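In: Structure for the following, please:
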Amino acid sequence: MKKITLSAIALSAIFTISTLTSCGGGESHEAKNETSTEVATETATEKVEVAEVEVDLPGKETFKTSGCVACHEPNRKVVGPALKDISAAYLDNREGLTAFLKGEGEAIVDPAQAAVMAPQIEITKVMEDADRDLIIDYILSIK
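Out: Here you go, the predicted structure:
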């Protein structure tokens, strides 16, 4: 009987110590998780604000509906160069970008992709000047 009582007391003591130890460590771990969640939430909020700014740029809708978004994104190369790279290349050369989109100029940003762009040039060269100008305004507004 003494063996069973002594074993039960030892088992209770071990359980109590492990419970107290794990509860003490859990509080600081939980506090760390709360901090991480707060930082992640702040970062996500900042990204949403940037996306909202891009929505209001002139010509973005025309850029999207004309098929340009299939190959171009503002800040990264997809099939064609990123819009920020196009904008930088044509910074002081709006006439050059206009000529390119009318099929009257050479590609200067990524000449190796000129053949891929050829079908889209067929679309941009016959579109209304006002629509093409909106697309150009949008491209040149990306920095």
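
In: all contacts plus neighbour counts: C-alpha atoms, from now on.
Out: Will do.

In: excluding its backbone neighbours, what's nearest A82?
Out: Closest residue in space to A82, ignoring its immediate chain neighbours: R76 at 4.7 Å, by Cα to Cα, 6 or more residues apart in numbering.

In: Quick check: next helix or strand after the biggest helix by length in the chain?
Out: Longest helix in the chain, counting residues (DSSP state H): helix 2-55. Counting by DSSP states H and E, the next helix or strand C-terminal to helix 2-55 is helix 60-65.

In: Now do the buried residues in that next one.
Out: If you call a residue buried by 16 or more other Cα atoms under 10 Å, then helix 60-65 has these buried ones: 60, 62-63.

In: Another sequence for comparison is provided below:
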Amino acid sequence: MQKTIAFLFGIILFSASCQSEKKEKEKIATSAKNQEISAYDLGKNIFNGKGKCYTCHKTDKKSIGPSIHEIIKVYTEQNGDLIAFLKQEAEPIVDPGTYAVMKTNFAIIKKFTPEELKAVETYMINVNKNKTQ
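Out: The predicted structure is shown next:
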């Protein structure tokens, strides 16, 4: 009888452990999704706010600078590093002719944290993904 009770108790503990592990995995997945949403929102706020990127870069058409769609297209095709460019660690690859105008904005961009730079990139990538919506 004691062996049966111990066996049942072991099954109950094992089952509870599995449920706890499943809940933890769900929590991690939800947290990752929320972080991506937060990065998008932060990037959007920077792009349209303190970064003033919107003044030269429109979603789907060239303005003073290339569109978001063109930027992401070229950086994807050429396996470029947008963040390195924004940190002035890489040459322009999209529209080098407008680089002189862009240089004036690097004073603003230099103050961005690595998280903010990544958020702007996340925002731009997601705007590009949703271009048909």
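
In: The residue nearest to A82 of structure 1 pairs with which position in structure 2?
Out: Matched across to structure 2, R76 of structure 1 falls on K61, judged by TM-score structural alignment.

In: Can you give me the stretch of structure 2 that stretch 110-128 of structure 1 aligns onto?
Out: Using TM-score structural alignment, stretch 110-128 of structure 1 corresponds to residues 95-113 of structure 2.

In: should've said stretch 29-37 of structure 1
Out: Across structure 2, nothing matches stretch 29-37 of structure 1 (TM-score structural alignment).

In: which element is the nearest residue to T98 of structure 2 once chain neighbours are set aside on?
Out: The shortest distance from T98 of structure 2 to any non-neighbouring residue, by Cα to Cα, 6+ apart, is to G65 (6.2 Å). Per DSSP H and E, G65 of structure 2 falls between elements, in no helix or strand.

In: G65 of structure 2 contacts H57, doesn't it?
Out: Yes - the pair G65 of structure 2 and H57 passes the contact test of Cα atoms under 8 Å, sitting 5.4 Å apart.

In: Which one's more surrounded, these two?
Out: Set side by side, G65 of structure 2 and H57 show more neighbours around G65, with 23 against 20, by other Cα atoms under 10 Å.

In: got the contact list for that one?
Out: By Cα atoms under 8 Å, 6 or more residues apart in numbering, the residues touching G65 of structure 2 are 56-57, 95, 98, 102.

In: ok, of the residues you listed, which come out buried?
Out: Buried among the contacts of G65 of structure 2 by 16+ other Cα under 10 Å: 57, 102.

In: Just the closest of the contacts of G65 of structure 2 to E77 of structure 2, please.
Out: Closest approach to E77 of structure 2 among the contacts of G65 of structure 2 (Cα to Cα): D95, at 14.3 Å.
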